[in-house]
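Visitor: Structure for the following, please:
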Amino acid sequence: MKYTPHTRAVRFLSGLFYFFSIFIFINAFNFQHNPPGAWRQQHVLPIGSRGISDITFVDSLTGFAVTPYIANDTAFIVKTTDGGETWFESLKGPTNTIGGFSRIMFLDVNTGYACRNFLWKTTNSGQTWFNVNTSGIFPENMFVLNEDTIWLTDTEGLTGGVFRTTNGGTSWVRQLSLGSFNPNTIHMLNGKIGFVSRSNSSISIQNIRKTTNSGESWFLVSNLGDDFTSMYFSDSLNGWKAGWQRIMYSVDGGIVWSMQILPSGGNIEYNPIFKISSVGSDSLWGVGGVAVFGPSSIARGILYFTSNGGNNWSYQLPDTSIRIGQYFLLDFVGRSKGWAYSNFRPTGIHTTTGGDTTFTSVRQISDILPGDFILHQNYPNPFNGSTKIRFEINHGGTVSIGIFDITGKKLVELVNKQFTSGQYEVDYTTNENSSGVYFYSLSVDGIVLDTKKMIVLK
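Guide: This next block holds a predicted model:
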């Protein structure tokens, strides 16, 4: 485009309008409550300042939440019957006898299970709970198919593994043992097909395993099998998994996984995805991302949403008076009623109408001045084919973005031109580079300011 005094004036006025729009939005975001029907703040008062390790809703009114294990502390199962507006104790006791909790699941409004070190069951909607025999298993996670068939994971190296009962806990059979790599995450599609992984482990090898014969045998998935924290299958072939850094999709029953692109750019500082919840065969929600606003870099948790199976993901910025920096827990009942909660403190949000306005990713990102020269981590990373690199500069200059191999040889110069202050994003696409470690650097006026590592994985 040819720049004239007229076009420069238009760009200046557009930028000025955009700046004030952002300013107004941030102030509204920080100080105003949502109107009724969007996202509303909720608090789980009975558990004090404790965090929440899991949450589930049976219907639009009835839900349960659990607190994690903390040594010498009190563990809670709490219940709501008004959609999360108020909560009351369902089970309470010291962690050395209760065990704390990492997971809670309900089969219906009356029958539910909670676990960590012990397995607890209720048959009267949480009025009373009792221990289910686990024969020396100390469950980290569980998946309940019905009252007879229950799966447990135990991460203890010698006696742990993946266990199954088909008689409600009378007896258990160990279906998989991996020693120090014993799984802590499990998802079963049905009685025969399921997945396990060692989520959030330090190992970098493939670590998702699948069974198609009720755990009699397991095999590693064929690609990008890092781990999963949450999984959903709409049928026996089409499924999604959330890992610590990405959302992936499979069309062949979980053998091969392909990465889907989450929104990035703009105010989005960090975009992992920890938990997904389905509201239909192609509609899913996710939580984990963080957006940053204002000169004080105030963090706000964001929610992801797709209505077409992940071909396009958008996001929402819940407008609440309490600043929740990140959401870890999520559950939806139908398309419009959902909850997203922090796991660090007993607070979250609730919608009855599907939330707020959704937004997509931003390319020209901001006219607000960054506080320094910043080179962000590329996303996705690792990547195969294409990735995005975002950078910020606090004054104008000649900006260069270079790509280097592991020996320091420059492979390509993505950018080498004048930029004004602001935040920008460039795409890097390559089909020539083999799998391995590469580097990219930010230089302004000939001075190298930062260098980061990225990984090509084919």
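
Visitor: Please count neighbours and contacts with C-alpha atoms only from this point.
Guide: Fine.

Visitor: Identify the residue spatially nearest to residue 121, adjacent ones excluded.
Guide: Once flanking residues are discounted, residue 121 sits nearest to residue 113: 4.5 Å by CA to CA, 6 or more residues apart in numbering.

Visitor: and the one you found, what helix or strand is that in?
Guide: strand 112-116 (DSSP states H and E).

Visitor: what about stretch 171-187, distance to the chain center?
Guide: In terms of CA atoms, centre = their mean, to the nearest Å, the centre of stretch 171-187 is set 24 Å apart from its chain centre.

Visitor: Could you do stretch 38-46 as well?
Guide: Here stretch 38-46 shows a centroid-to-chain-centroid distance of 20 Å under the convention CA atoms, centre = their mean.

Visitor: Another sequence for comparison is provided below:
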Amino acid sequence: MGADTYFHTYPALEVDASNNVAITYTRSGTSEYAGAYYTSKPSDVTSLTGSKLLKAGNGYYYKTFGGSRNRWGDYNGAWLDPANTNRIYLLTEFVASTNTWGSWIGELTFSTTAAYTLVTAPNGGENWQIASTKNVTWNSSNVANVKIEYSTNNGTAWLPVVQSIPASSGSYAWVIPNTPSTQCLVRISDAANSSIIDVSNAPFTISASGQVLNWAAVTSGTTGDIWGIDIVDDNVIWISAANGDVRRSTDGGNTWLSAGNPGNGAYAVAGIDANTAVVATGPTSGNGSIFRTTNGGTSWTNVYTATGAWFNFVDNFDANTLWAQSDPTDGSFHIVKSTNGGATWALTSNRPVAPASTVYGANSSFYRIGNTCWFGTGGASGSTLANRVYKSTNGADGPWTFASTAQQFTGSLAFSTATGAGLVGYWQATNTLGKSTDGGATFTAQATTIGLVKGLEYVRNTPITYAAGDNGLFVSLDNGATWTADLTPTGTASMLSVRFNESGTVGFAGGAGGVLLKNIVPPVVPVEFTAFNASVANGKVMLDWSTATESNNQGFEVQRKLVESEDAQFTTIAFKPGAGTTTHAQNYNFTDDLSDFQATSVAYRLKQIDFDGRYAYSQEILIDNIAPDKFELAQNYPNPFNPITSINYQLPVSGNVTLTVYDALGKQVATLVNEFKNGGRYSVEFDGSKLSSGIYFYELRSGNFASVKKLVLMK
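Guide: Sure thing, here's the model as predicted:
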């Protein structure tokens, strides 16, 4: 602040709301009269900025007032503007003329950069997959901690990611939750001031299990158009093609073995095990047949022929029970059934009568969930009477009901549940699907932009649907309302069929010219979360969460982790029963009383459990510095101490806080805290190394609360 020949007298100090420091004083020297000066330390620097002249002295001052010593001015001061705590007033004395003091008064406002947060990732266009870890990044200024949230509906509602983390970190490793959507945004705000906020510039995508980028081409070994796909288990898969080729895999679809060629038009296949399968054909002759192999395709046996009919599908309920359907031959739809693994077949009873002009549906126009079966039909060109979807809840034996569809020629079917969402594709209507919300009892038109659809598949018990068609593969996350093109290898534009296993973990898609794609994805969580929030009051944490749909949901374990160390683990503290299967929104809540806990940070998550034992975790919620239910100033420890002791205190609400130390005469000897604090628990150290032994007092003040305790320094 100056050379040794300067004298700095009667300094006054003040700190503004942004932690900028100002010190004013009178300065004189061997070559200057006593003048008014100040120095400062902005909050973003580490040292004083040097003496700055406010008013120069105009003469010497020497007055003893009858004594033997010269009296200097001692009326300097600094204080905050009550109306603006970022403005400091300074009052400083200087020599106005010989032996006459003057006072300079003025204001000092530090130039500061406006507080802000700026999201830098995700910022639009990203595709982040469920269960992967991605970095949310940001820039900020004059913000201590940030709160991160995300939206799955373009900002209509927001879900928590983390309640508060240091803004200076600039990055947060986010485990992507199971909330698939193409309309996602991230919002980052000042944890203490929600008006300081920024949002992703454009939506990004959270990929549902299996959505996008997971398809890879595998060599099928055929050049025929692949219509038939049957996934027996994780290892055994059968496929069949229009040219009659049949292929099988015993290693999960990585390699394919020839399984012969039982006949032209092998549009459907049902696999029993690695060696046994049944193929239904629709040859150009019109005499559809069912062929069976028990030796992996080395030989095939014709076990049934429907004269004048074209088989469209074959399917197995289990290793013994199978069914198949062909065009009507006797006025009723030709539905046959086997109860001995496909060795013999017979017509079923209760076969529905076929309307006039029925031409049935297209290849593989059927779907089954358990004993609930559907098949689609279509009429000749210009006929609408036969455009129907038939349904049985008693397997192939019926009875059958039907629902009319609005478009010509039902070509593909898929359902999420037996009584819930379903879709129908039409071979003679582009950019149009039929949509059902009641298990196929009724259908309404659903406009699309994906062209002509040849194959449909639901990931069971979810709103996730795949469509195979002339324009490639598409995926919908909302029961077919909106669609996104899947990224597939070059040359896979014309797709015909798509199938997933029941758990939704393995999928295959067949296309023209022998194209075969494989997609391995993580399991789908059968609960669609719309919110998971936490709030804190009086030492209690209130958790609430909501779901849009649930399927097979037994319930939720509420899990808590006291964040005391890096190896802290989640423990289950409660269980909330779920709603089973429902398409109605559900709301849940739980209150965790932490008044007896001393942890300053607590994390929560939900473990959603199915009735079949499958489970998945929600995103985590972190709560920092949980507010207690009352003010408290603890006794320092150790006490007596030498020279350092710790003082703990807690605040139930946020506010301005001072923690001050006084000597036995009431003179202030240290200020340990003088700032705004959020509600929570705090600890501060007091260093008495520069004080003499004795009794001291420390006082905590916040709002209307005040508490004083005694401490003893013994050296």
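
Visitor: Any idea what the TM-score is?
Guide: After superposition, the two chains reach a TM-score (TM-score structural alignment, normalised by the length of the first structure) of 0.53; 288 aligned residues with a CA RMSD of 3.6 Å.

Visitor: ok, how many other residues are close to the residue nearest to residue 121 of the first structure?
Guide: 24 (other CA atoms under 10 Å).

Visitor: from what I can see residue 37 of the second structure touches residue 28, true?
Guide: No - taking contacts as CA atoms under 8 Å, residue 37 of the second structure lies outside contact range of residue 28: 9.8 Å.

Visitor: Of the two, which one has the most company?
Guide: Per other CA under 10 Å, whichever of residue 37 of the second structure and residue 28 has more neighbours is residue 37, with 26 against 21.

Visitor: What strand or helix carries that one?
Guide: Using DSSP H and E, residue 37 of the second structure sits in strand 32-41.

Visitor: so where is that strand in the first structure?
Guide: Alignment note (TM-score structural alignment): strand 32-41 of the second structure is unmatched in the first structure.

Visitor: Now that strand: buried residues?
Guide: For strand 32-41 of the second structure, burial by neighbour count (16 or more other CA atoms under 10 Å) applies to 33, 34, 35, 36, 37, 38, 39, 40, 41.

Visitor: and which of those is nearest to residue 496 of the second structure?
Guide: Nearest to residue 496 of the second structure among the buried residues of strand 32-41 of the second structure is residue 41, at 72.0 Å by CA to CA.

Visitor: any idea what residue 266 of the second structure aligns with in the first structure?
Guide: Per TM-score structural alignment, residue 266 of the second structure is aligned with residue 101.

Visitor: Surely that match is in contact with residue 74?
Guide: No - under the criterion of CA under 8 Å, residue 101 of the first structure makes no contact with residue 74, lying 10.8 Å away.

Visitor: Between these two, point out the one with more neighbours.
Guide: Taking neighbours as other CA under 10 Å, residue 101 of the first structure and residue 74 compare with residue 101 leading, 29 against 20.

Visitor: tell me the secondary structure for that one?
Guide: Secondary structure state of residue 101 of the first structure, per DSSP: H, G, I helix; E, B strand; the rest coil, is coil.

Visitor: Return the residues in contact with it.
Guide: Residues near residue 101 of the first structure by CA atoms under 8 Å, 6 or more residues apart in numbering: 53, 54, 66, 67, 68, 69, 75, 114, 115, 116.

Visitor: Same question for residue 420 of the second structure.
Guide: Residue 420 of the second structure neighbours (CA under 8 Å, 6+ apart): 436, 437, 438, 439, 440.

Visitor: of the residues you listed, closest to residue 164 of the second structure?
Guide: Proximity of the contacts of residue 420 of the second structure to residue 164 of the second structure (CA to CA) peaks at residue 437, which lies at 41.2 Å.

Visitor: My understanding was that that closest one contacts residue 421; is that so?
Guide: Yes - Residue 437 of the second structure lies in contact with residue 421 (CA under 8 Å); the separation is 4.3 Å.

Visitor: Which residues does the host helix or strand of residue 104 of the first structure contact?
Guide: Assigned by DSSP H and E, residue 104 of the first structure belongs to strand 103-106. Applying CA under 8 Å, 6+ apart, the contact partners of strand 103-106 of the first structure are 53-56, 58, 64-66, 112-116, 141-144.
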